[in-house]
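J.: pasting the structure only:
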């Protein structure tokens, strides 16, 4: 009967030893993980930040100094955990466009080869031509209806103008409302010749220039090729509009 308490004491000691080793092994896992830990969201975001700081400098060089650039890295899941990388993480642009929503590829190219893509929104602001008053279809644009205004060009669909001189004197293809960015699709060269109008036709051959009169068979904007009928021969030829009432025939 006295052996039973001794047996229970011995079993209790064995149980304590087992619990000790179990606790030690559980605590040992986080220590090992910290020493050789996985790469998490914060490390990946930090690498993207370093890349973007250099990328902003490059964008400023490409677009000129008169720009303002902002970027926002998309949220990464805090539970993200990639395998360790013995070398610094690599980052590169992986998008066709260079502003707006872009993707940055972050990768480890060593033994634990992996990669992932981080979306970044890049806003680029610069002064461009906008309207300050409505412009009717067919009207010629003047400085009175225009101003340079800082806009976020990453949100624009179309080709804008960064110089007032490129817009003044052009003609509106459609009505343009006030406070709108002027795009290339909104404009066309001014109408210099109207259908049925008498025009002077010039043809150059070597050092010889021949000038004859004709009739425009269609409206013509500057630089546009139109059909013109020779008043003498009645022959219809193609000529390029060079000025008001002036066309040039290519021989």
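T.: Sure thing, it's come through. It should be emphasised that the depicted structure is a prediction, and the values quoted were computed from it without experimental measurement.
J.: can we go C-alpha only for contacts and neighbour counts from here?
T.: OK.
J.: Would you map the strands across the stretch 51-200 of the chain?
T.: 68-73, 81-82, 90-93, 100-108, 114-131, 146-152, 171-172, 187-188, 191-193, 198-205 (DSSP state E, counting those that start in this stretch).
J.: here's the one I want to compare it with:
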């Protein structure tokens, strides 16, 4: 089976016991599968889960409670997943096991090469089903509707699967550009001209200089050439 799983450790070495009081391996594997599948029942795409059989020498006392399955810190949703399977109470035991999860989802792939700063057009993209675990960045893929109209941060070749690191944001304000500074409070609203002291994207806070008072203030980019300084 691909995606070989391994037993990492046992908390206690248990003596051999009668078969009827041993924890069935099938119950442990079933608990692992249920835990992993719970992440994908409401998600898009399809998935495959490979869980290797447990070591036949592993013999554990029958747990009178439901088994607890806990993902290890840093374990991803796709690819190699490490889990801790525990029986709390008496008898108490803990084992570690690994599974391999493949998550297939349609992702945005470039039809042609793009140069740094070039905007992504809908015609530049095609959808292809890929295993997210095999993608660079761990499957941090960009949805086509979020990629269209954005510039690429660096030159990309045809066939690249887009992720968020590839995409920049459109600068609505450029440094030294004349901008409108808005300020509002309940009951009044004023606007004045200013000079942007830095580039700005939508929602970004930037510094601007009031052309009348020469005072430098910080505000939020709310539109092209417009900065709101109201707190």
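T.: Alright, I've got the coordinates. Keep in mind that what you see is a predicted model, and the values were worked out from it rather than measured.
J.: just the strands of the stretch 51-200 of the first structure: most buried one?
T.: Sort the strands of the stretch 51-200 of the first structure by mean neighbour count, taking mean count of other Cα atoms under 10 Å, and strand 171-172 sits at the top with a mean of 22.
J.: Closest to the centroid, which residue in the first structure?
T.: Taking Cα atoms, centre = their mean as the criterion, residue 99 is the residue nearest the geometric centre of the first structure, at 3.3 Å.
J.: where's whichever residue in the second structure pairs up with that residue relative to residue 123 of the second structure, distance?
T.: Aligned counterpart of residue 99 of the first structure in the second structure: residue 78 (TM-score structural alignment). According to Cα to Cα, to the nearest Å, residue 78 of the second structure and residue 123 of the second structure sit 30 Å apart.
J.: Next: residue 41 of the second structure.
T.: 32 Å.
J.: repeat for residue 69 of the second structure
T.: Applying Cα to Cα, the value for residue 69 of the second structure to residue 123 of the second structure is 45 Å.
J.: in which helix or strand would I find the closest residue to residue 185 of the second structure other than its chain neighbours?
T.: With sequence-adjacent residues excluded and distances taken as Cα to Cα, 6 or more residues apart in numbering, residue 185 of the second structure is closest to residue 230, at 7.3 Å. For residue 230 of the second structure, there is no helix or strand it lies in under DSSP states H and E.
J.: Just confirm residue 230 of the second structure contacts residue 182, I think it does.
T.: Yes: using Cα atoms under 8 Å, residue 230 of the second structure makes contact with residue 182 at a distance of 7.5 Å.
J.: and the residue nearest to residue 185 of the second structure, what does it touch?
T.: 182, 183, 184, 185, 219 (Cα atoms under 8 Å, 6 or more residues apart in numbering).
J.: Tell me which residues touch the aligned residue in the second structure for residue 152 of the first structure, please.
T.: For residue 152 of the first structure, the aligned residue in the second structure is residue 131 (criterion: TM-score structural alignment). Neighbouring residues of residue 131 of the second structure by Cα under 8 Å, 6+ apart: 102, 103, 104, 105.
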